[in-house]
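Asker: Here is a sequence together with a model predicted from it:
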Amino acid sequence: MSTPATPARCPALVIAAPASGQGKTTVAAALARLHTRAGRRVRVFKCGPDHLDPHWHELASGAPVHPLDLWLTGEHDCRARLHAAAHEADLILIEGVMGLFDGQLSVAELARRLGIPVLAVIDASAMGGTLGALVHGLRSYWPDLPWAGVLANRVAGARHADMLRAGLRDASDWLGAVPSVAGPQEQPGRQSRPAALLPERQLGLVAARELPDALARLDAAADALQATPLGRMTAQDWQRWAVEFPPPAPSASAAPAPLLAGRRIAVAQDEAFCLIYRANLDVLRQLGAQVACFAPLRGEPLPACDALWLPGGFPELHAPALAAQSALREQLRQHIAAGKPIWAEGGGMVALLGGITLPDGSRAPLWDLLPGHATLHTRLQALGMRVLQWPDAAGLRGHSFHYSSTDTAVPIVAQAVRPDPADGAAGAEPVYRHGSIHASYFHAWFASEPQVVARLLGAA
């Protein structure tokens, strides 16, 4: 990633909340869509490890979305990406994760270090004057936190909005009230209930590309936001939140050596294998690899390749279609028999198993190329940052987030553990090896240790 050597100034906001589920993804995407419709260039980022919210932000802004995280991607990467974005954008939006102050390297810490004002999105559907106390607490908990104001979400009407606004100690904090914006009705008729505007399932939001009316949903949210003081602000008004992004200091880490030069890496990429950081593909290219993406669900064959990356996704939602790809399964079997590497993470690993038991007790067959069986649970099985311990390496950083568990006798060759040494082996994610396959629930951020990625994909 190359960036200009000059500073850049651009309006920017961190869109945060006191907790998850307040509607910050919808607000961030709606704000991006509102300004993109007006002809402005918008760049959106997402705090923390998240593959799904960025689908909505990319649709809303028409631009790539990358994660920002002080631990996972590192402060230097955050500064470099924001500096580059500020040179090409009219507006930068950063969606937070969880609550504003949650975690040692929280969204608030990111905002404070980078000097970016915080817009608090608060679900006010069941409160009145208490909104003022909550806003006061968020704003004053850290006196040096850059602050923009509050947007009350899921508000019942004008009278409710007046009650909320009256509770604020500082009238300038008020940036408006947004009503609940429902998606299409689940069923026609008087008894139907409105569905969520951005629908969810176990691992998070449904990806935007899975919904044919995704853009119409964003337009509905943008229209609602346009009626607020925040939505009516002009480009000149936004200059109050302009931030200067200096060029990042020279990185202490050198560019990755071309350990995969001359090698072709196939990457599965479709609705079943959709949890991909764009930056990971960039790292493969920086390592010298040629990247060839293909869509198993569409019957596309395995490209001629030296190694294969099976990213995370939702194989359980597409198990019959995957199992029906007998020609691809045979190509994968031959790939493994030839000793060619496969790195399979999350759903990519599950797809290689013999099958998966669903919450209703039914069993769906899968590719049966990795001994073992998965079970999909209704409760989360693991969540959080992990670091893969690998010989002669500082550690490949990433995260774990899955509802399934795997029963397998395949040997464990490494562990992805929590970053805090005090946690010991608690919550460790095994890395399994079966022939040329390495597989784990661990999702890697390739740039943190490119040489480990290169080894997993067959580099000497």
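Answerer: Looks like it came in fine. Numbers count the residues shown, from 1 in each chain.
Asker: C-alpha from now on. contacts and neighbour counts both.
Answerer: Will do.
Asker: Tell me how far A394 lies from W367.
Answerer: Per C-alpha to C-alpha, to the nearest Å, A394 is found 34 Å from W367.
Asker: What ranges does the chain have for its helices?
Answerer: Under the criterion DSSP state H, the chain contains helices at 24-37, 53-61, 75-88, 107-114, 130-140, 158-166, 214-226, 278-286, 319-323, 326-337, 347-352, 450-456.
Asker: Show me what the first one is packed up against.
Answerer: What that stands for is helix 24-37. strand 8-16, strand 42-47, helix 53-61, strand 91-95, helix 214-226 (3 or more C-alpha pairs under 8 Å, 6 or more residues apart in numbering; DSSP states H and E).
Asker: To G167, which of those lies closest?
Answerer: strand 8-16 (20.1 Å; C-alpha to C-alpha).
Asker: now the closest one and strand 42-47, what's the angle there?
Answerer: Going by axes from the mean of the first three to the mean of the last three C-alpha atoms, to 10 degrees, strand 8-16 is angled at 50 degrees with respect to strand 42-47.
Asker: For burial, what's the neighbour tally of G435?
Answerer: By the criterion of other C-alpha atoms under 10 Å, G435 has 15 neighbours.
Asker: I meant G39, not that one.
Answerer: G39: 10 surrounding residues under other C-alpha under 10 Å.
Asker: another one to put next to it:
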Amino acid sequence: MSFLIAAPASGSGKTTITLGLLRALSQDGITLRGAKSGPDYIDPRFHEAACGQPCLNLDAWAMSADRIQSLASGSPLIVEGAMGLFDGAPPDGKGACADLARQLNLPVVLVVDASRMAQSIAPIVKGFAIHDPSITIAGVILNKVGSPRHEAMLRHALRDTGISVIGAIPRNTALVQPSRHLGLVQAQERPDLDRYLSQAADIVREHLDLTLLPKLSPLSGAPTTRITPPAQSIAIARDAAFAFAYPHLLDDWQSAGATIQTFSPLANDPVPAADLIYLPGGYPELHAARLASNTRFLTSLQTAAKTTDIYGECGGYMALGETLTDADGHRHKMAGLLALNTSFAKRKLHLGYRSITASTGPFAGSWTAHEFHYATTTSATGQSLFQAQDAMGDTLADMGLISGRVSGSFAHIIDRA
């Protein structure tokens, strides 16, 4: 059996505890993987660093139950939930990590930020335990505990709930991770990452009774239909500015015989010869000046656009535009392949699941996707790429642009609809 780490709300400490458990158990010689519930490019890379195994996304809104079961099959999983246990897309919470727990029959370890409560923890934990009979709360981890006296009060309050207290982790500012507007600072940008993960493992060992965790065993699942690659040879931008590509999509493409090579726009690499050039999302806004000065990369991209399909997703889409204005108001010239101008000078959050359909381009067809960015589109002219709906099925404005062989949008594709 595998298990899910969940909480009543965001900010409870799920990521740190998940990383500590992955590192500690892998140090004990257990082969296991991490997974993240929902759309997230950043946390799974931390999971991989913690346990040394490829980690994945499991999305109960965007993926079918069969697809989830197939992806999850293999060595034991510790799944990190997103937001609160029952929090999902409107109107009814579809896609909550509780949906994953049901589909994969995962017991839940509930992490509770106890920093501002004492006896009130009992009705919170009990409420989560009885809210949905199909969900099993296997134990609770008390996080951000103020003192031994505080811990004793919490444990006493929970004594009649019938739910095991796996442990109590004290407040520790050293475990606070640096973040920016799209989440944590990326794993590859943390020179102290290994030390941090080992410290998290040490704290988990000291303060949790690991024998009270649900037992770890492999998950089984039948293979499902994989996504046909958009081209037979694909060149993918990969560096700190373009790091947001879903591994399950790349695995699908390679399993179907596509060849994948990577290049770094930040290193001023020329675009390799390929049938498709794919610029995924990331943080081009943090590196806009450098990208604008990397003429070898930009010139090769502009040349390739005459004979090769090019697709940009979110950050990659912005890089294909004419200009990108950074948070300080400085405007930087981009590739100029789409009539698009974007800005971070006045940030606006765009967030939510999307159902998108394109009639042309490398990703023609219907897809599940998500949007998460703070960019403002100051101008965009030309043919739209996708028709779009939100999670409730309401029609949105068309998304993205297509011009000749170049296309892109702010939507991050997750799976076939």
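Answerer: Yes, it's here. Everything numeric in this text was worked out from a predicted model, so none of it was measured.
Asker: Drop the TM-score for these two in here.
Answerer: Overlay of the two chains. TM-score (TM-score structural alignment, normalised by the length of the second structure): 0.91; 407 aligned residues with a C-alpha RMSD of 2.2 Å.
Asker: Take the helices and strands packed on helix 24-37 of the first structure and write them to a markdown table, including distance to A255 of the first structure and mean neighbour count.
Answerer: A markdown table is the format used below for those (distance: least, C-alpha to C-alpha, whole Å; neighbours: other C-alpha atoms under 10 Å):
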| stretch | distance to A255 of the first structure | mean neighbour count |
| --- | --- | --- |
| strand 8-16 | 24 | 25 |
| strand 42-47 | 23 | 26 |
| helix 53-61 | 26 | 24 |
| strand 91-95 | 27 | 25 |
| helix 214-226 | 38 | 20 |
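Asker: among the ones you listed, which is nearest D77 of the first structure?
Answerer: strand 42-47 (12.3 Å).
Asker: thinking again about what came up before, with respect to burial, which of the helices of the first structure scores highest?
Answerer: For the helices of the first structure, the largest average neighbour count (mean count of other C-alpha atoms under 10 Å) is found in helix 347-352, namely a mean of 28.
Asker: In space, what's closest to Q69 of the second structure - neighbours in sequence excluded?
Answerer: Using C-alpha to C-alpha, 6 or more residues apart in numbering and skipping the chain neighbours, the partner closest in space to Q69 of the second structure is G221 (5.1 Å).
Asker: from memory the one you found sits against S70, does it?
Answerer: Yes: between G221 of the second structure and S70 there is a contact under C-alpha atoms under 8 Å: 4.7 Å.
Asker: Spatially nearest residue to the residue nearest the centre of the first structure, not counting backbone neighbours?
Answerer: Among the residues of the first structure, the one closest to the centroid is D50, at 1.8 Å (C-alpha atoms, centre = their mean). Sequence neighbours aside, P67 is the residue nearest to D50 of the first structure in space, at 7.3 Å (criterion: C-alpha to C-alpha, 6+ apart).
Asker: Run through the residues that contact the counterpart of the one you found in the second structure.
Answerer: Matched by TM-score structural alignment, P67 of the first structure corresponds to N57 in the second structure. By C-alpha atoms under 8 Å, 6 or more residues apart in numbering, N57 of the second structure lies in contact with A35, K36, S37, G38, P39, D40, P44, Y246, H248.
Asker: what's the closest of those residues to Q103 of the second structure?
Answerer: Proximity of the contacts of N57 of the second structure to Q103 of the second structure was ranked by C-alpha to C-alpha; the top entry is S37 with 12.3 Å.
Asker: Contact partners for the closest one?
Answerer: Here S37 of the second structure is in contact with N57, L58, D59, A60, V79, E80, G81, A82, A96, C97, L100 (C-alpha under 8 Å, 6+ apart).
Asker: can you tell me how far it sits from A6 of the second structure?
Answerer: 10 Å.
Asker: list the residues that contact both of those two?
Answerer: Common contacts of S37 of the second structure and A6 (C-alpha under 8 Å, 6+ apart): E80, G81, A82, C97.
Asker: how about those residues in TSV, adding distance to G52 of the second structure?
Answerer: Formatted as TSV, these follow (distance: C-alpha to C-alpha, whole Å):
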residue	distance to G52 of the second structure
E80	16
G81	20
A82	22
C97	24
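Asker: between those, which is closest to G316 of the second structure?
Answerer: Nearest to G316 of the second structure among those: A82, at 25.1 Å, using C-alpha to C-alpha.
Asker: Correct me if wrong: the closest one contacts P8.
Answerer: No: when contacts are counted by C-alpha under 8 Å, A82 of the second structure is not listed as touching P8 (10.1 Å).
Asker: quick one: which of these two has more around it?
Answerer: Shown here are A82 of the second structure and P8; by other C-alpha under 10 Å, A82 has more neighbours (26 against 18).
Asker: From D99 of the second structure, how far off is the more buried one?
Answerer: According to C-alpha to C-alpha, A82 of the second structure stands 12 Å off from D99 of the second structure.
Asker: now swap in N143 of the second structure and tell me
Answerer: With C-alpha to C-alpha as the criterion, N143 of the second structure and D99 of the second structure are 24 Å apart.
Asker: Find me the equivalent region of stretch 185-204 of the second structure in the first structure.
Answerer: Counting by TM-score structural alignment, stretch 185-204 of the second structure sits on residues 206-225 of the first structure.
Asker: hmm, back to that, out of A394 and W367 of the first structure, which sits in the more crowded spot?
Answerer: With neighbours defined as other C-alpha under 10 Å, A394 of the first structure and W367 compare such that W367 has more, 22 against 13.
Asker: so what corresponds to the more buried one in the second structure?
Answerer: Using TM-score structural alignment, W367 of the first structure pairs with A335 in the second structure.
Asker: check contacts around its match.
Answerer: With contact set as C-alpha under 8 Å, 6+ apart, A335 of the second structure has these partners: L298, T299, L301, Q302, A319, L320, G321, E322.
Asker: Quick one: residues contacting the equivalent of Q415 of the first structure over in the second structure.
Answerer: When the second structure is aligned by TM-score structural alignment, Q415 of the first structure is paired with Q387. Neighbour list for Q387 of the second structure: I356, T357, A358, L396, A397, D398, M399 [criterion: C-alpha under 8 Å, 6+ apart].
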